[in-house]
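Visitor: predicted model follows, preceded by the sequence.
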Amino acid sequence: MSAEIEIYKGLLTDIKNRVRQGQLKVNLAANAEMLVTYWDIGRMIYNQQRQKGWGKGVIPKLAIDLKNELAEVKGFSERNIRTMVSFYTEYSNFSIWQLPVAELETNTILQLSVAELENDAITKLPVAQLEVINQQLITKIGWAHHIILIQKIKDLPIRYWYMQQILKEGWSRDTLLAQIKSKVHERQGALVHNFDNTLTNSHSLWAKQTFKDPYIFDFITLATEFSERELELELVKHVEKFLLELGAGFAFVGRQYKLEISDKDFQLDLLFYHLKMRCFIVIDLKKGDFMPEYAGKMNFYCSAVDDLLKHETDKPTIGLILCKGKDKIFAEYALRDLNKPIGVSEYELTQLLPDDLKSSLPSIEDIEKEFFEPNNTPENEN
């Protein structure tokens, strides 16, 4: 009987996976069809504007008429139609739009898995093929994300990079806006590290794509003088936002994680496990600038975690030292001859106003008094 139950469970799992695959395929096909339609509408409007000399005034009229004649169809506001025209002009030369949607679904180049995006396999392709893939990435991105990318990112290669991250990380619109605001494309992989010397090529590339410099902790506010424990507590207090800044794949294991080594207790500031890289990550927080001795201490921690916690199928533990500042040369020398993979990054905080500056600012009561003073009303102005 137990064997039949296991067989049934396997069947149930297979069916659920197949249903999910089907749903994903339907959603991708629907999204691709919508994007092709919007691109084509943008093309028609743009060409008429060029050929007939119509100005921008045609768009408000189209928005009204389409709303009246296609009342059941959403998405034809004046603003959205203008974006359709921009969508066409941004990608007017792309051959991807000449393919039927059915071919978009089955085209082998489009079958980019998350793993392929994560290990950067597409960047090793010939330039011509890479350009085709970049074009085809567009069909996998939702319209709302496209609006943000067109409005915020003018450089096309950077825009492609954000498209890849949207697919890899599953960014919502709000997350995408936050990441663009923080210029995450400039921060990714910018840390000082020794990954090339301590990890395999594929794992080193993955690690460099995972870590950033600097990390932006704008969700916490600390006084100018703060302790490392205060920083640690604030990060854990806002662990969801902390994980979002760290990136997809980080799972929080614990703070002040205790390791017993030769009858002595050692505590790790923060311990994570990365579900995609399949390794532990030790984070050491420093309130000041990087010092060379921090690297040796982190090397010790990584060795201990590899011996005491790491499973035989896990990848080597990675250490990340987060400092308020760093001298790049110091950090490079400190990491050069260590045998454990370690990175050094800076972090940025939102600082509280100093007390002397606070005292110079008006209170809420002063502002209200000034605002509501009868002599300061518009009617009494000359």
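Guide: In hand now; what should we look at?

Visitor: from here on, just use CA atoms for contacts and neighbour counts.
Guide: Noted.

Visitor: chain neighbours aside, what residue packs nearest to D284?
Guide: Nearest residue to D284 in three dimensions, chain neighbours excluded: I321, at 4.9 Å (C-alpha to C-alpha, 6 or more residues apart in numbering).

Visitor: typo on my end, E332
Guide: By the measure of C-alpha to C-alpha, 6+ apart, the closest residue to E332 outside its immediate chain neighbours is V192, 6.5 Å from it.

Visitor: go on, Q49?
Guide: Nearest residue to Q49, sequence neighbours excluded (C-alpha to C-alpha, 6+ apart): G55, at 6.2 Å.

Visitor: quick one on the thing from earlier: for the residue nearest to E332, give me its contacts.
Guide: Each residue near V192 by C-alpha atoms under 8 Å, 6 or more residues apart in numbering is listed here: K328, A331, E332, G343, V344, S345.

Visitor: now do the helices in the stretch 151-300 of the chain.
Guide: With DSSP state H, counting those that start in this stretch as the criterion, the stretch 151-300 of the chain has helices at 156-169, 173-181, 184-187, 195-198, 201-210, 228-237, 239-246, 293-308.

Visitor: possible to save these as JSON lines with distance to V114?
Guide: Shown next, in JSON lines, are the helices of the stretch 151-300 of the chain (distance: least, C-alpha to C-alpha, whole Å):
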{"stretch": "helix 156-169", "distance to V114": "6"}
{"stretch": "helix 173-181", "distance to V114": "18"}
{"stretch": "helix 184-187", "distance to V114": "18"}
{"stretch": "helix 195-198", "distance to V114": "22"}
{"stretch": "helix 201-210", "distance to V114": "12"}
{"stretch": "helix 228-237", "distance to V114": "29"}
{"stretch": "helix 239-246", "distance to V114": "18"}
{"stretch": "helix 293-308", "distance to V114": "27"}
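
Visitor: before we move on, the earlier item: mind putting the contacts of V192 into a markdown table with neighbour count and distance to L285?
Guide: Supplementary listing: these in a markdown table, determined by neighbours: other C-alpha atoms under 10 Å; distance: C-alpha to C-alpha, whole Å:
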| residue | neighbour count | distance to L285 |
| --- | --- | --- |
| K328 | 14 | 17 |
| A331 | 23 | 15 |
| E332 | 16 | 18 |
| G343 | 28 | 12 |
| V344 | 29 | 11 |
| S345 | 25 | 10 |
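
Visitor: what residues of the host helix or strand of F87 count as buried?
Guide: Under the criterion of DSSP states H and E, F87 resides in helix 78-90. Residues E78, N80, I81, R82, T83, M84, V85, S86, F87, Y88 are the ones in helix 78-90 that count as buried (16 or more other C-alpha atoms under 10 Å).

Visitor: how close does the last one sit to Y38?
Guide: Put plainly, it is Y88. When distances are taken as C-alpha to C-alpha, to the nearest Å, Y88 and Y38 turn out to be 8 Å apart.

Visitor: structure two is appended below for comparative analysis:
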Amino acid sequence: MRRPCRSAIKREVRGARLQAARVVNTELVRLYWRIGRLILDRGSEQGWGSNVIGHLAVDLQREFPSTKGLSRSSLFYMRKLAASWPEAAIVQQPAGQLPWGHLMVLLDRFDEQTDRDWYAARADEAGWSRKVLEHHIATGLHPRLGSGITNFADQLAPADSYLAREMVKDPGLGRLGGSGSAGAGAADVQRG
């Protein structure tokens, strides 16, 4: 078999695996959302306490012993997922395209839905790993970028404009500046 054909077949196999993983992830998020919604609805109707969720977890693990993700803590995450993204169409939002571990990070780290949505959109758009997502959260990427509106493009040459935007994103670069025009920081350029 010729090498170009072999390479094309390998690309097809890898592409199909990736597509299958995306479909499985989408269905998993949809399932977890539905379980969370059921827990929320039944819990509020029947006044469930956290002990009921623990018993439910034990029952589900007994019924589905080879299925991971049905622990007590996972069920609490599912409930929080359904409460945080109330529409069943979560899988059509950026958050619904992320792996479950990413969603747990977002649920743990943010109380504000706008923050969850912002980081979910960036993680989906840029293909961030969970570690990269955690890094950007820990370093406050969203607050650093703010609305993202700057006058860098108007005040600087294109290459410098890009560099200034990147400096705003990276908190370590801001400490390198000095005084005077040679050490002008992004804030100085903003002021014009």
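Guide: On my side now, so go ahead. All values derive from a computational prediction rather than experimental measurement.

Visitor: quick one: contacts for the corresponding residue of structure 1 for R30 of structure 2?
Guide: Residue-level alignment of R30 of structure 2 against structure 1, with TM-score structural alignment as criterion, gives V36. Taking C-alpha under 8 Å, 6+ apart as the contact definition, V36 of structure 1 lies against W97.

Visitor: what does L107 of structure 2 correspond to in structure 1?
Guide: Pairing criterion TM-score structural alignment: the partner of L107 of structure 2 within structure 1 is identified as I150.

Visitor: now swap in H136 of structure 2 and tell me
Guide: Matched by TM-score structural alignment, H136 of structure 2 corresponds to Q179 in structure 1.

Visitor: again with M78 of structure 2
Guide: Going residue by residue (TM-score structural alignment), M78 of structure 2 aligns to M84.

Visitor: what sits against its match?
Guide: The contact partners of M84 of structure 1, by C-alpha under 8 Å, 6+ apart, come to Y38, W39, I41, G42.

Visitor: in helices, which of those residues fall?
Guide: Judged by DSSP state H, the contacts of M84 of structure 1 include Y38, W39, I41, G42 as members of helices.

Visitor: surely L70 of structure 2 meets R62?
Guide: No - at 10.0 Å, L70 of structure 2 does not count as touching R62 under the criterion of C-alpha atoms under 8 Å.

Visitor: what stretch of structure 2 does stretch 52-70 of structure 1 fall on?
Guide: Against structure 2, stretch 52-70 of structure 1 falls on residues 46-64 (TM-score structural alignment).

Visitor: same check, this time on stretch 17-24 of structure 1
Guide: For stretch 17-24 of structure 1, the aligned range in structure 2 is residues 11-18, judged by TM-score structural alignment.

Visitor: one more: stretch 252-266 of structure 1?
Guide: The counterpart of stretch 252-266 of structure 1 in structure 2, counting by TM-score structural alignment, does not exist; no residue aligns.

Visitor: give me the residues contacting that stretch.
Guide: Taking contacts as C-alpha under 8 Å, 6+ apart, the residues outside stretch 252-266 of structure 1 that touch it are E232, V236, Q267, L268, D269, L270, L271, F272, Y273, A304.

Visitor: re earlier: burial count for the residue nearest to Q49 of structure 1?
Guide: G55 of structure 1: 11 surrounding residues under other C-alpha atoms under 10 Å.

Visitor: surely it and N47 touch.
Guide: No - here G55 of structure 1 does not reach N47: they are 11.5 Å apart, not a contact under C-alpha under 8 Å.

Visitor: the strand or helix carrying K61 of structure 1 vs structure 2, average distance?
Guide: K61 of structure 1 is part of helix 58-69, with elements assigned from DSSP H and E. When structure 2 is overlaid, helix 58-69 of structure 1 sits 1.3 Å from its aligned residues on average, using mean C-alpha distance after the TM-score superposition for structure 1.

Visitor: for that helix, list every residue counted as buried.
Guide: Applying a neighbour-count criterion of 16+ other C-alpha under 10 Å, the buried positions in helix 58-69 of structure 1 are I59, L62, A63, L66, K67.

Visitor: ok, stretch 185-198 of structure 1 next?
Guide: Taking 16+ other C-alpha under 10 Å as the neighbour-count basis, stretch 185-198 of structure 1 is seen to contain the buried residues H185, R187, Q188, G189, A190, L191, V192, H193, N194, F195, N197, T198.

Visitor: one more: stretch 266-283 of structure 1?
Guide: With burial defined by 16+ other C-alpha under 10 Å, the residues of stretch 266-283 of structure 1 counted as buried are 268-274, 277-283.

Visitor: then stretch 124-139 of structure 2?
Guide: Neighbour-count burial for stretch 124-139 of structure 2, with 16+ other C-alpha under 10 Å as criterion, is recorded at D124, W128, R130, L133, E134, H136, I137.

Visitor: need these in JSON lines (columns: distance to P4 of structure 2).
Guide: Compiled in JSON lines, these are given as follows (distance: C-alpha to C-alpha, whole Å):
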{"residue": "D124", "distance to P4 of structure 2": "32"}
{"residue": "W128", "distance to P4 of structure 2": "31"}
{"residue": "R130", "distance to P4 of structure 2": "35"}
{"residue": "L133", "distance to P4 of structure 2": "37"}
{"residue": "E134", "distance to P4 of structure 2": "40"}
{"residue": "H136", "distance to P4 of structure 2": "40"}
{"residue": "I137", "distance to P4 of structure 2": "43"}
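
Visitor: was I right to think P94 of structure 2 contacts A121?
Guide: Yes - with contacts counted by C-alpha under 8 Å, P94 of structure 2 reaches A121, the gap being 5.0 Å.

Visitor: please enumerate the strands of structure 1.
Guide: For structure 1, the strands defined by DSSP state E cover 192-193, 215-222, 250-261, 264-274, 279-285, 318-323, 342-351.

Visitor: kindly reformat those as CSV containing distance to L11 of structure 1.
Guide: Compiled in CSV, the strands of structure 1 are given as follows (distance: least, C-alpha to C-alpha, whole Å):
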stretch, distance to L11 of structure 1
strand 192-193, 46
strand 215-222, 45
strand 250-261, 30
strand 264-274, 30
strand 279-285, 32
strand 318-323, 39
strand 342-351, 44
